[in-house]
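> The amino acid sequence is not available; the structure is as follows:
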């Protein structure tokens, strides 16, 4: 009688072409194709986004008297963002909030200092300042800025600009130094106590993917507009005076 010799399981699997391994390889290959397709789609989307834009302001959101606009320039990945609102406030408290480094904590920063005050003509102001901000989930950011304001002595309208001056002082290992920032505030005071406020942000925080950075610019601009009425109602700002700043009801200098 002939005996039947059974091959061990390993030999059977090898003879059958390792059926357990083949499905695994097929799935890995499919995942590779999917990853390549997604990478290609992301690359195409990037070039489409960067090449898009008409450099026109468009309303992104509106609520509670606040309007937020965005502007996309062809060739740029980051948006410019502008927020507008009207509140009850004198002009001096708003200027003090933005130029007095002792108000740092009111703007969510944890360290601020004046580096240098720059002589300026009447109705103007200029200084170099540095601010450090905690960024949730990110390394802290440090802003070194040239701050200046100019006021029309007749209309009392004021523009306050902030421009990055990243090489004004040595880099601090504590933080990521913001190298691109060109923001400005516009204030239009009215005799009835109303103040029209506009903030335009052209900022690159550095180290953030631009979809996240663009969303952050929109949200931060909206947040600034929401915060202002509550800040201006604080006792520390209610009666503050700023040298050289004229209110709507004051005469010309």
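Thanks, I have the structure now. For clarity, every value in this text was computed on a predicted model and none was experimentally measured. Numbering: from 1, shown residues only.
> alpha carbons only for contacts and neighbour counts from here, please
OK.
> Can you verify residue 68 is assigned to a helix?
No. Residue 68 sits outside any helix when classified using DSSP: H, G, I helix; E, B strand; the rest coil, being strand.
> Could you check how many residues crowd around it?
Per other C-alpha atoms under 10 Å, the neighbour tally for residue 68 reads 24.
> same question, residue 140
For residue 140, using other C-alpha under 10 Å, the count is 16.
> what's the answer for residue 64, then?
Residue 64 has 7 neighbouring residues, counting by other C-alpha under 10 Å.
> Contacts only, for it.
Listed by C-alpha atoms under 8 Å, 6 or more residues apart in numbering, residue 64 has no contact partners.
> where's it relative to residue 188, distance?
Distance of residue 64 to residue 188, given as C-alpha to C-alpha, to the nearest Å: 19 Å.
> go on, residue 100?
20 Å.
> Settle this for me: residue 70 is touching residue 61, isn't it.
No. Judged on C-alpha atoms under 8 Å, residue 70 makes no contact with residue 61 at a distance of 9.4 Å.
> more neighbours, those two?
Set residue 70 next to residue 61 and count neighbours by other C-alpha under 10 Å: residue 70 wins out with 21 against 13.
> Nearest spatial neighbour of that one, chain-adjacent residues omitted?
Spatial nearest neighbour of residue 70, excluding adjacent residues (C-alpha to C-alpha, 6 or more residues apart in numbering): residue 81 at 4.5 Å.
> Who has more neighbours out of residue 100 and residue 188?
residue 188 (20 against 14).
> my hunch is that the more buried one is in a strand, does that hold up?
Yes. If the criterion is three-state DSSP, then residue 188 is within a strand.
> C-terminal to the strand ranked longest in the chain, what's the next element?
In the chain, with assignment by DSSP state E, the single longest strand is strand 138-151. Under the assignment DSSP states H and E, the closest C-terminal helix or strand after strand 138-151 is strand 158-164.
> Second structure follows, compare the two:
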């Protein structure tokens, strides 16, 4: 008598590759999680080491075309301070400061700052206090939110040396925040113009700001020195050559040795 074989008595043959599938997937997921954890940990360590590093000394990064650009890394800071220095006799003190009073920049601010979405003068220039309040809105590459830079500009001039100093300091609480943007809380940028005789003026710019929020700040640290060098040597002189600036004579500025 032949033995009867029922379907339940036959064990299906499963290819080895199919048997190993779930196990291989689990190993892949485990290795992926471990790899990501390692990269995140490494990123935090690198960021911490960078933040804690710094000589707190100015170091020369660019010296081209008569313009020097220096960077300073302070321990505890994530952003570099940048200082640029040049000399020029093409413009007077009034020429350099004329854009400060130019309300038309509100119509096309991208000429001055390529990423500018809007520029608003919240408090007009006051000759008595030598100050104003402005707000720049800068576009950021996705997925980062636009940045608002709310600034109080303060101008001073040394009566003896005629050195002219314009400080732009963040005043983030001057008006209510906007949901559209991240408002910068730390900005202290300084323009200094020093007459040095024979019509020459030493121009110095110090950039000290933090973009706030989630943003790859290392990209700014890499690119900012070159951008500031270009601003002083190419972009700003081109804009200042406009007739409305070249013909400016500001009564509250003593041209001093730059005459």
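Thanks, I have it. Just so it is clear, the structure is predicted and the values come from calculations on it, not from any experiment.
> Find residues that contact each of residue 70 and residue 61 of the first structure.
Overlap between the contact sets of residue 70 of the first structure and residue 61, as judged by C-alpha under 8 Å, 6+ apart, is nil.
> where do the strands sit along the stretch 51-200 of the first structure?
57-63, 66-71, 80-88, 109-117, 124-135, 138-151, 158-164, 176-177, 180-189, 194-201 (DSSP state E, counting those that start in this stretch).
> Dump these into CSV; add distance to residue 15 of the first structure as well.
Below are these laid out as CSV (distance: least, C-alpha to C-alpha, whole Å):
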stretch, distance to residue 15 of the first structure
strand 57-63, 64
strand 66-71, 65
strand 80-88, 65
strand 109-117, 69
strand 124-135, 60
strand 138-151, 55
strand 158-164, 70
strand 176-177, 60
strand 180-189, 65
strand 194-201, 68
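> To residue 236 of the first structure, which of the ones you listed lies closest?
Judged by C-alpha to C-alpha, the one of the strands of the stretch 51-200 of the first structure that comes nearest to residue 236 of the first structure is strand 80-88, at 15.7 Å.
> and the residue sitting nearest the centre point of the first structure, what is it in contact with?
Relative to the mean C-alpha position of the first structure, the nearest C-alpha, by C-alpha atoms, centre = their mean, is the one of residue 217, at 3.5 Å. Taking C-alpha under 8 Å, 6+ apart, we find residue 217 of the first structure in contact with 79, 81, 201, 203.
> what does residue 172 of the second structure give?
Counting by C-alpha under 8 Å, 6+ apart, residue 172 of the second structure touches 149, 150, 151, 183, 184, 185.
> hmm, 7 Å instead?
150, 183, 184, 185 (C-alpha atoms under 7 Å, 6 or more residues apart in numbering).
> any chance of those residues in TSV, plus distance to residue 93 of the second structure and neighbour count?
As requested, the contacts of residue 172 of the second structure are arranged in TSV below (distance: C-alpha to C-alpha, whole Å; neighbours: other C-alpha atoms under 10 Å):
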residue	distance to residue 93 of the second structure	neighbour count
150	25	27
183	31	25
184	29	19
185	30	19
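> now those residues in JSON lines, with distance to residue 133 of the second structure?
Shown next, in JSON lines, are the contacts of residue 172 of the second structure (distance: C-alpha to C-alpha, whole Å):
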{"residue": "150", "distance to residue 133 of the second structure": "7"}
{"residue": "183", "distance to residue 133 of the second structure": "15"}
{"residue": "184", "distance to residue 133 of the second structure": "15"}
{"residue": "185", "distance to residue 133 of the second structure": "15"}
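> which among the residues you listed gets closest to residue 249 of the second structure?
Residue 249 of the second structure has its nearest neighbour among these in residue 150, at 27.4 Å by C-alpha to C-alpha.
> residue in the first structure matching the closest one?
Under the alignment (TM-score structural alignment), residue 150 of the second structure pairs with residue 144 in the first structure.
> wait, its match sits on residue 164?
Yes. With contacts counted by C-alpha atoms under 7 Å, residue 144 of the first structure reaches residue 164, the gap being 5.9 Å.
> Skipping its backbone neighbours, what lies nearest residue 169 of the second structure in space?
Nearest non-adjacent residue to residue 169 of the second structure, counting by C-alpha to C-alpha, 6+ apart: residue 188, 4.6 Å away.
> Can you give me the neighbour number for that neighbour?
For residue 188 of the second structure, using other C-alpha under 10 Å, the count is 17.
> And stretch 50-58 of the second structure, how far out from the chain middle?
18 Å (C-alpha atoms, centre = their mean, to the nearest Å).
> Please list all residues in contact with residue 165 of the second structure.
Residues counted as contacts of residue 165 of the second structure (C-alpha under 7 Å, 6+ apart) are 155, 156, 157, 191, 192, 193.
> mind running it again at 8 Å?
Going by C-alpha under 8 Å, 6+ apart, residue 165 of the second structure touches 155, 156, 157, 190, 191, 192, 193.
> Just among the residues you listed, which is most surrounded?
Going by other C-alpha under 10 Å, residue 193 tops these with 22 neighbours.
> aligned partner of that one in the first structure?
Aligned partner of residue 193 of the second structure by TM-score structural alignment: residue 187.
> pretty sure the residue nearest to residue 169 of the second structure contacts residue 205?
No. Counting by C-alpha under 8 Å, residue 205 is not a contact partner of residue 188 of the second structure; they are 10.9 Å apart.
> what helix or strand does the counterpart of residue 24 of the first structure in the second structure sit in?
Residue pairing (TM-score structural alignment): residue 24 of the first structure is matched to residue 25 of the second structure. According to DSSP H and E, residue 25 of the second structure maps onto helix 16-52.
> now residue 11 of the first structure
Residue 11 of the first structure belongs to helix 9-15, assigned by DSSP H and E.
> one step back: now the contacts of residue 217 of the first structure as JSON lines including distance to residue 13 of the first structure and neighbour count?
Below are those laid out as JSON lines (distance: C-alpha to C-alpha, whole Å; neighbours: other C-alpha under 10 Å):
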{"residue": "79", "distance to residue 13 of the first structure": "59", "neighbour count": "24"}
{"residue": "81", "distance to residue 13 of the first structure": "63", "neighbour count": "28"}
{"residue": "201", "distance to residue 13 of the first structure": "65", "neighbour count": "21"}
{"residue": "203", "distance to residue 13 of the first structure": "61", "neighbour count": "21"}
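> Can you report how many residues neighbour residue 11 of the second structure?
Residues near residue 11 of the second structure, counting by other C-alpha under 10 Å, number 7.
> From residue 75 of the second structure, how far out is it?
Taking C-alpha to C-alpha, one finds residue 11 of the second structure at 69 Å from residue 75 of the second structure.
> hang on, the earlier thing: any shared contact partners between residue 144 and residue 164 of the first structure?
residue 178.
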